[in-house]
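Asker: fold the stuff below for me.
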Amino acid sequence: MAGKKNRSFGNVRTLASGRFQARYRGPDGRLRNASMTFATKKAAERWLTLKEAEIVRGDWFDPDSGSVRFAEYAEQWVEERDLAPRSADLYRSLLRLHLNPTFGDMLLKDIKEPHVRAWRASRRKSKVGKSTLAKAYRLLRAVLNTALRDKLIRENPCQLEGAGQEESEERPALSVAEVFKLADAVPPRYRALVLLAAFGSLRWGEAVGLRRRFLDLDARTVTVREVAYELGGVRFGPPKSKASRRTVQLPGLIVDDLQAHVDAFANPGPDGLVFVGERGNPLRRANFSQYWQRARASTGLPGVRFHDLRHAGNTFAAEAGASLRELMTRMGHSSTRAALVYLHARDDRARELADSLGERAARELAESADRVEEDPDEADKEAAAFDEPDEDPPSAN
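Answerer: Next comes the predicted model:
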């Protein structure tokens, strides 16, 4: 090696290959090489000038930062957050099935936008559900946002427009008659579960985790304070958010069904579960799904999901005149965006509103015509009034 030249900041030396290497001492006192070599000495010196300016501006970035495997950092990310058990389970599932196979062994600093774009394209080709893919992308973006704040990466490579948006297909709301058809079609042990999910706007975990002391049939209320989630076995924990902790008023229509269910099937005592399996164990999706599938088939509603019962109940509440705030409280949502999803009325309700609007307009039009016939002179005066010049606008002073 020959040809070493000292500078006030850094130095350039000639390598045996004939290329030039730039070196500098960073703010941390460590001597560092440029990440590449240069064809000319001038190019190497120009790089050192830019690096010096970067340090002076306070924009210097430690090139060794981000030398952490994504899988390790993501697991730590999950551990450090105060997540509900179900959320933590979901994140770990997304990491295991969708993110770590591609990014797990990559260093944070090596993950670039083209990698993210290629990952998303491959997931779409493998027919991963749109909702699942959007959740996985949002998790990747959140983990890397934290890495950005930790100054482990210069920028977040998750810059794909719309990749984190869930484009779930809008589902039609069940009618009241269809809800009762489904309730009639499941075994008697689960009839009240169907009705409460619909008319109480409860999620599966909220209904399955309900204890007797939180169901007040005299006051006609159900209170959500604990939810069931499946992680190995059925476990119980707090609701996923503060807004989910709520008390929902129930219609008298289903109180008798609920009372009959509690008397016949609920576990005893104030902490007894309201909905259990035939042996008194916590209810699991897999056990209930066989009855739900049969009920759907027998009622001619093969595509209905259990969650559609909650959607139907929210729609019933909206059609009954609930305000947006009342819907948010009833549903356990803290954002208006989430609540608005359930404000879409059924086609027949929209038609009913349109007919009501037309009838009202027709009545007012008829009343106006009657006034003209009774007092034509008054009508002429009203018509003439439109020819009068407007009054002077009020003074700005």
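
Asker: contacts, neighbours, all on C-alpha from now
Answerer: Will do.

Asker: what residues sit buried inside stretch 324-340?
Answerer: For stretch 324-340, the neighbour count (16 or more other Cα atoms under 10 Å) marks 327-333, 339 as buried.

Asker: same question, stretch 117-127
Answerer: In stretch 117-127, counting by 16+ other Cα under 10 Å, buried: 119-120, 123.

Asker: again with stretch 3-11
Answerer: Result for stretch 3-11 [16+ other Cα under 10 Å]: buried residues 10-11.

Asker: let's see this one next to it:
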Amino acid sequence: MAHAEKVFKVKNGKKTTKYTWRARYKKPDGTWGSEPGFPTRRLAEEWGDAQEAAIREGRWVDPELSRKKFGSFVKEWMAAQKPRGRTTMNRWERLEAHILPKWKDTPLNALNWFDVEAWARELALTVARSTVRDCVQLMSRIVNGAVDARHITANPLAGRRITGLPADVVKKKPVEDQVAEPEVVLQLARRLGPAYGLHVLTTAFTGLRWEELVGLHRDNALLERRQRHDGGIFTCPVLRVDKEAGALAEYYKRDEEGRRRIFRGLEPPKNETSARDIDLPPFLAEALEEHLKAWPFEWVFCTPTGKWWWRSEWFRIIRPAADGRDARPKARGTALKEGWDPIMPGLTMRALRHTHDTWQAEDDVNPVLAHEQSGHKYPGIKGTYQHPTPVMRQYRLDAFQRRYERAMRNLGWESVWGSGPPNIS
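Answerer: The predicted model follows:
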């Protein structure tokens, strides 16, 4: 049964006549717990009785655990999570750059929405609002973990929404800078030449994510879809994002001492719907077939030496092609480079994926098929009851083929590659 004990204060190494009361109560494992600092015996006993009542009812939280520092619990929570490697990396970046400098020494039971929201508004003065929201959501998930681990009784951040954030300090791209015209895609592809330009064409006309593009093995290229239709079989060539190893992951891992180590390798796609077969319009299937005839490597979209692309290295390739560059004369140790006018400054592979999905909407591709081809789950009950059909697939392929042929006519071209690839070194 809970009871109280006197605790005499000590001054200069000697016990004084002043004292406070310490509550003593029986913990679930049979040992005695204690909590000091009560001004009266009655308050100490009431607090101890409340602990024992909570233990009997199965809702007790150890006061020592509730005082654990947020930073200490973060390490436990992160160690218990098993998300994809890049997700883990992104979480640590948010924690180390923004969250832990402020909250690492705060006890779990001292967290409250008032302080967190005030901090979030201050953080929004220096980073994007999306980053602020990501940080608060991550904090809330961690505190939920503390509740589940019986460190605290409730999450004060759960269900709360940040309001009154200042204007975003990071300027977003205008919408028109995130969607490319087909003529722009073709011009950029020609400038890069067949080996590199096919990266651009394929992303714009299939919607492949970067990690799916560079992780595509030639064994998964130009496969055939076969689907019953109208008394026969509908067929079309496809690219397959493999469910076992369909994406190239690039991130850093941490060892037990917190040191970073770069990881690059194939992993399953980010979710179940990302593993898919992507239908190819005729022009793109022909271009890929010609590419693979001459390409000696196992990866369809790789460096000229057969290695996986680093994101940073591909950035060095696409930036001057899209943004333009100054001419460089031939000199000792350096090759001649022709000057390039800008085609679409700031264009990225992600913007080309945006372009693909926007084209699908513009061409009235059935939403169920558009979601499937982009690797997204169609929301709601319709995503369960509706399925892509050969009629839908052929309509989409015809629309992309027409888009390509119209752009070629507008440019006055007969071949995407022209007379051959330029010098992009």
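
Asker: ok so, going back, dump the buried residues of stretch 324-340 of structure 1 to a markdown table, plus distance to R246 of structure 1 and secondary structure.
Answerer: What follows is those, written out as a markdown table (distance: Cα to Cα, whole Å; DSSP: H, G, I helix; E, B strand; the rest coil):
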| residue | distance to R246 of structure 1 | secondary structure |
| --- | --- | --- |
| L327 | 12 | helix |
| M328 | 10 | helix |
| T329 | 7 | helix |
| R330 | 7 | helix |
| M331 | 8 | helix |
| G332 | 7 | coil |
| H333 | 10 | coil |
| A339 | 15 | helix |
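
Asker: so which of these comes closest to A53 of structure 1?
Answerer: H333 (49.3 Å; Cα to Cα).

Asker: counterpart of the closest one over in structure 2?
Answerer: Counting by TM-score structural alignment, H333 of structure 1 lines up with H376 in structure 2.

Asker: again, but for V304 of structure 1
Answerer: V304 of structure 1 maps onto L347 in structure 2, by TM-score structural alignment.

Asker: burial of the spatially closest residue to G104 of structure 1 that is not a sequence neighbour, as a residue count?
Answerer: With Cα to Cα, 6 or more residues apart in numbering as the criterion, G104 of structure 1 has its nearest non-adjacent residue at 4.3 Å, and that residue is A71. Using other Cα atoms under 10 Å, A71 of structure 1 has 21 neighbouring residues.

Asker: who's in contact with A71 of structure 1?
Answerer: 95, 100, 103-105 (Cα atoms under 8 Å, 6 or more residues apart in numbering).

Asker: ok so V248 of structure 1 is a strand residue?
Answerer: Yes: judged by DSSP: H, G, I helix; E, B strand; the rest coil, V248 of structure 1 forms part of a strand.

Asker: tell me the secondary structure at T355 of structure 2.
Answerer: Secondary structure for T355 of structure 2, judged by three-state DSSP, is helix.

Asker: what is the burial count for the residue nearest to it when sequence neighbours are not counted?
Answerer: The shortest distance from T355 of structure 2 to any non-neighbouring residue, by Cα to Cα, 6+ apart, is to V179 (4.5 Å). V179 of structure 2: 21 surrounding residues under other Cα under 10 Å.

Asker: please apply the same query to R211 of structure 1.
Answerer: Neighbour number of R211 of structure 1 under other Cα under 10 Å is 25.

Asker: just N410 of structure 2 next, same as before
Answerer: Neighbours of N410 of structure 2 under the rule other Cα under 10 Å: 11.

Asker: ok, now which ones touch it?
Answerer: Counted by Cα under 8 Å, 6+ apart, N410 of structure 2 has contacts E183.

Asker: sorry, back to before: distance of the match of H333 of structure 1 relative to E405 of structure 2?
Answerer: 28 Å (Cα to Cα, to the nearest Å).

Asker: now the match of H333 of structure 1, nearest residue through space, not along the chain?
Answerer: T273 (5.9 Å).

Asker: tell me which element the aligned partner of the one you found in structure 1 falls in.
Answerer: Matched by TM-score structural alignment, T273 of structure 2 corresponds to A243 in structure 1. Assigned by DSSP states H and E, A243 of structure 1 belongs to neither a helix nor a strand.

Asker: isn't A243 of structure 1 up against T329?
Answerer: Yes: using Cα atoms under 8 Å, A243 of structure 1 is in contact with T329, at 7.2 Å.

Asker: need the buried ones from the contacts of A71 of structure 1 selected in PyMOL.
Answerer: To isolate the buried ones among those in PyMOL, judged by 16+ other Cα under 10 Å, type:
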select buried, resi 95+100+103+104
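
Asker: in strands only, show me the contacts of A71 of structure 1.
Answerer: Secondary structure of those is defined by DSSP state E; no position falls in strands.

Asker: looking at the contacts of A71 of structure 1, which one is closest to V208 of structure 1?
Answerer: L95 (27.1 Å).

Asker: so Y19 of structure 2 is in which element?
Answerer: strand 14-26.

Asker: same check on H291 of structure 2?
Answerer: Following DSSP H and E, one finds H291 of structure 2 within helix 282-294.

Asker: sorry, back to before: residues touching the match of T273 of structure 2, list them.
Answerer: So A243 of structure 1 contacts 329, 332-334 (Cα under 8 Å, 6+ apart).

Asker: now for those residues: which two are most distant?
Answerer: Of all the pairs that the contacts of A243 of structure 1 form, the one spanning the most space (Cα to Cα) is T329 and S334, at 7.8 Å.

Asker: gap between A22 of structure 1 and D355 of structure 1?
Answerer: Here the criterion is Cα to Cα. By it, A22 of structure 1 lies 79 Å from D355 of structure 1.

Asker: who has more neighbours out of these two?
Answerer: A22 (23 against 12).

Asker: okay, now the residue nearest to the more buried one when sequence neighbours are not counted: neighbour count?
Answerer: Take A22 of structure 1 and drop its neighbours on the chain: the residue closest to it by Cα to Cα, 6+ apart is V12, 4.6 Å away. Neighbour count of V12 of structure 1, defined by other Cα under 10 Å: 22.

Asker: average offset of the helix or strand where V12 of structure 1 lies relative to structure 2?
Answerer: Per DSSP H and E: V12 of structure 1 is located in strand 11-14. Strand 11-14 of structure 1, aligned to structure 2 and superposed, deviates on average by 5.4 Å (mean Cα distance after the TM-score superposition for structure 1).

Asker: quick one: map F61 of structure 1 onto structure 2.
Answerer: Checking TM-score structural alignment: F61 of structure 1 goes with V61.
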